[in-house]
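1. would you be able to build a 3D model of this:
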Amino acid sequence: MKKTLFYLLSIVAFGQVQAQKDFQGMAVYESKTQAPKLEGMRGGNRDITPEMQKSIEERMKQILEKTFILNFDKSASIYKEEEKLENPGQQGGGMRIMMNSMMGGGGTFYKDVKAKKYIVDKEFMGKEFLVVDSLPKLNWKLEQETKQIGGYTCYKATAVREASKADFRNFRPKKEEDKKEDAKKETSEKTTNFEDNFEMPKEITVTAWYSPEIPVNQGPENYWGLPGLILEVNDGKTVILCSKIVLNAKEKVAIKAPTNGKEVTQKEYEEIVIKKMEEFREMNRGRGGNMGPTMIRR
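-> Have a look, this model is predicted:
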């Protein structure tokens, strides 16, 4: 009798271990970034009319709204933008590629929370890169405040992270007093440029909502490290909100790291992007504005 009981308990224990090993989930996230107001952009470019400016802002808004899929298990995850078919004749392809590169966009974002590293394949200016680096360690402050997201009880957590200079989403509008101070320094030869109305902060405060009911320390993009799946992230400009969760589906997804591209660190990749952005800015300064008609109509 004892042997039989021991045998049954062993089967149950093995089943629980196996279930944990095979545990997998899928979460759908809707990402929305506030499109910047292009006020002042027309200062050095008389070809841009108010109607064109409004059209550009609307197009940017569409580009800044994305859907992502996160497939995860206990130790790793892949986060990738949902592929959408563009309408025939849809304009803005060149602008979409450029902005996606400047917004931290990439192919597959792989996180291994056990090894504390990430790998993401990115395409920038026609070149493929494979960014390999350590996962950023955020000092999360756990709060008692709760709310419901998709039927799951979520808890609030906040953290301060360093702003990536290569991520367009991190730009913030300058305060009016800073604009006035900059205007005093301007010379008669300097034109008004789009980037003159914005600045890159050194740090950004992030608010996240996580659910201990899904016991994995995963989340969208490079967010991780909380005692439950992160279902919402808000950094003041970008909101990433989970709209659907599926746990332990019959069909499993292979969670594998991408392998294509020239291997670089995050710092090396950011230096490449910043250098190209500066070259692009200087090129357009020579044309008398920050964003010429050629780029807008692509």
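2. from here on, contacts and neighbour counts on C-alpha atoms
-> Noted.
3. am I right that V206 is in contact with K237?
-> No - counting by C-alpha atoms under 8 Å, K237 is not a contact partner of V206; they are 10.0 Å apart.
4. more crowded one of the two?
-> V206 (19 against 15; other C-alpha atoms under 10 Å).
5. let's verify that one: helix, strand, or coil?
-> strand (DSSP: H, G, I helix; E, B strand; the rest coil).
6. kindly report the same for K111.
-> Secondary structure of K111, per three-state DSSP, is strand.
7. what strand or helix carries the spatially closest residue to it that is not a sequence neighbour?
-> Leaving aside its chain neighbours, K111 sits nearest to Y118 (4.4 Å; criterion: C-alpha to C-alpha, 6 or more residues apart in numbering). Y118 belongs to strand 117-124 when assigned by DSSP states H and E.
8. chain center to stretch 203-220: distance?
-> How far stretch 203-220 lies from its chain's middle: 14 Å, per C-alpha atoms, centre = their mean, to the nearest Å.
9. swap in stretch 29-49?
-> The answer for stretch 29-49 is 20 Å, by C-alpha atoms, centre = their mean.
10. what of stretch 65-80?
-> Counting by C-alpha atoms, centre = their mean, stretch 65-80 comes out at 12 Å from the chain centroid.
11. now what about that stretch, what contacts it?
-> 20-33, 81-82, 106-114, 216-221, 253, 255-257 (C-alpha atoms under 8 Å, 6 or more residues apart in numbering).
12. want to put them side by side, so please do this one too:
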Amino acid sequence: MRNITLLILLLSASMFSQNFQGKAIYKTHRKIDLKIDNKKGAPNSEMQKKMQAQLMKQFQQTYTLNFDKSKSTYKQNKKLSSPQVQTGGMQIQIMGNGGGTDVLYKNIKDKRYVNKTEISGKRFLIKDKLENFDWKMTGETKNIGNYTCYKATKTRKETRTSMSMTDGETEEKKEEITIETVAWYTPEIPISNGPGQFWGLPGLILEVQDGKQTIACTEIVLNPSEKIEIKEPTKGKKVTQKEFDTVMDEHTKDMMERFKNRRKSKDGNSFSIEIQG
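-> As a prediction, this is how the structure comes out:
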């Protein structure tokens, strides 16, 4: 028995040696809160169903996490143009970032990240410290594929913003909400990494439920035959996360103003869209 245990330990040490590499494929989806009303009364349920289905489809994306023991890159697999949904003469554009051109680099050892992203063709390089997640271990387990995973949770306060528009006039509402994050990690792949900004657990994170967003691993390849290059992005205007958030808020307001001026509602429709974590 002692010989078998020693063999397992030696194999594990070999698998996760200094040259250890791997990649994990993740799929994402998000629940959408969408409400469309008209002046005359009941909600336009048919339009609402069609738009909600299309919006949900736009948030179904596939990402690849390339990793070694201390570094990783996380990138969307297919570049998509800014999602637009048009139903009944109404067009909604989901305001976001560069999508398929984004690269998120994490350095777990140095506890920092670099995120290359774009807004309206302008490239930014966000450099900041990784968030120190205060994970709470629950002891609960489940299997994901061939891996035994353990559950960890955390909560955070967040300001949720919703916008509605009636006859070209925009109304913005903000409220403070608590968002719960549930992560499932496997110690069988003992690296403190995961999809997106998530990290800090004693094993690779294979699944995350972050509010209304779900990220699920569908494939893992360890030590592939072709060497994986994990490069830190270097091009773009260097900003902190706080500075970028300010730029993003201004961009969103500008887009809403343009939409309002272009629309000058003639049919009396009003709508509100909430997309939050």
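13. now do the contacts for the residue nearest to K111 of the first structure.
-> Taking C-alpha under 8 Å, 6+ apart as the test, what Y118 of the first structure contacts is F109, Y110, K111, D112, V131, V132, D133, S134, L135, N222.
14. which of those tops the neighbour count?
-> Counting by other C-alpha under 10 Å, top hit in the contacts of Y118 of the first structure: K111 with 30 neighbours.
15. counterpart of that one over in the second structure?
-> Under the alignment (TM-score structural alignment), K111 of the first structure pairs with K106 of the second structure.
16. again, but for N139 of the first structure
-> Checking TM-score structural alignment: N139 of the first structure goes with D134.
17. repeat that for L5 of the first structure.
-> So, by TM-score structural alignment, L5 of the first structure is left unmatched.
18. how far out from the middle of the chain is the helix or strand harbouring L5 of the first structure?
-> Using DSSP H and E, L5 of the first structure sits in helix 2-22. When distances are taken as C-alpha atoms, centre = their mean, helix 2-22 of the first structure is centred 41 Å away from the chain's centroid.
19. could you do stretch 73-85 of the first structure as well?
-> Taking mean C-alpha positions (C-alpha atoms, centre = their mean), stretch 73-85 of the first structure and its chain are 12 Å apart.
20. circling back: any idea which helix or strand carries the match of N139 of the first structure?
-> Judged by DSSP H and E, D134 of the second structure forms part of no helix or strand.
21. what's the closest non-adjacent residue to it?
-> K154 (6.4 Å).
22. can you give me the strands in the stretch 151-277 of the second structure?
-> Along the stretch 151-277 of the second structure, counting by DSSP state E, counting those that start in this stretch, strands occupy 169-186, 204-210, 213-222, 237-239, 270-274.
23. what does the second one correspond to over in the first structure?
-> The one in question is strand 204-210 of the second structure. Going by TM-score structural alignment: strand 204-210 of the second structure matches residues 229-235.
24. buried residues in the matching stretch?
-> L229, I230, L231, E232, V233, N234, D235 (16 or more other C-alpha atoms under 10 Å).
25. before we move on, what about stretch 18-26 of the second structure?
-> Buried residues in stretch 18-26 of the second structure (16+ other C-alpha under 10 Å): F20, Q21, G22, K23, A24, I25, Y26.
26. translate the last one into the numbering of the first structure.
-> What it means is Y26 of the second structure. In the first structure, Y26 of the second structure lands on Y29 (TM-score structural alignment).
27. now that match: which helix or strand?
-> Going by DSSP H and E, Y29 of the first structure is in strand 25-33.
28. now the angle from that strand to strand 229-234?
-> Computed by axes from the mean of the first three to the mean of the last three C-alpha atoms, to 10 degrees, the angle separating strand 25-33 of the first structure from strand 229-234 equals 0 degrees.
29. and the contacts of the first helix or strand past strand 25-33 of the first structure going along the chain?
-> For strand 25-33 of the first structure, the following helix or strand on the C-terminal side (DSSP H and E) is helix 50-63. Applying C-alpha under 8 Å, 6+ apart, the set of residues contacting helix 50-63 of the first structure from outside is T33, Q34, A35, P36, K37, L38, G92, R96, M99, N100, I296.
30. by neighbours, which of those wins?
-> Of the contacts of helix 50-63 of the first structure, with other C-alpha under 10 Å as the count, T33 tops at 22 neighbours.
31. can you pull the contacts of it?
-> Taking C-alpha under 8 Å, 6+ apart, one finds K61, L64, E65, R169, K237, T238, V239 in contact with T33 of the first structure.
32. please name the nearest non-neighbouring residue to it.
-> The nearest residue in space to T33 of the first structure (C-alpha to C-alpha, 6+ apart) is T238, at 4.2 Å.
33. next one: the one you found relative to A208 of the first structure, how far apart?
-> Remark: distance between T238 of the first structure and A208 of the first structure (C-alpha to C-alpha, to the nearest Å) = 12 Å.
34. kindly report the same for F68 of the first structure.
-> In terms of C-alpha to C-alpha, F68 of the first structure sits 17 Å off from A208 of the first structure.
35. ok, now E143 of the first structure?
-> 10 Å.
36. those two: who's more crowded?
-> More crowded of E143 of the first structure and A208, by other C-alpha under 10 Å: A208, with 26 against 11.
37. can you tell me what the more buried one aligns to in the second structure?
-> So, by TM-score structural alignment, A208 of the first structure is matched to A183.
38. wait, its match touches A152, no?
-> Yes - taking C-alpha under 8 Å as the definition, A183 of the second structure is a contact partner of A152 at 5.2 Å.
39. ok, K129 of the second structure touching K109?
-> No - with contact defined as C-alpha under 8 Å, K129 of the second structure and K109 do not form a contacting pair (11.3 Å).
40. and the residue most central in space within the second structure, what is it in contact with?
-> In the second structure, the C-alpha nearest the mean C-alpha coordinate belongs to G196, at 5.7 Å (C-alpha atoms, centre = their mean). For G196 of the second structure, the contact set (C-alpha under 8 Å, 6+ apart) comprises Y74, L104.
41. same check on E81 of the first structure?
-> K66, T67, F68, I69, G107, T108.
42. the second structure: which residue goes with that one?
-> E81 of the first structure maps onto Q76 in the second structure, by TM-score structural alignment.
43. against M51 of the second structure, how distant is that match?
-> Noted for Q76 of the second structure: a distance of 23 Å to M51 of the second structure, by C-alpha to C-alpha.
44. equivalent analysis for V247 of the second structure, please.
-> V247 of the second structure is 28 Å from M51 of the second structure, by C-alpha to C-alpha.
45. more neighbours: which of those two?
-> Neighbours were counted for V247 of the second structure and for M51 using other C-alpha under 10 Å; M51 has more, 23 against 13.
46. fine by me, we can end here.
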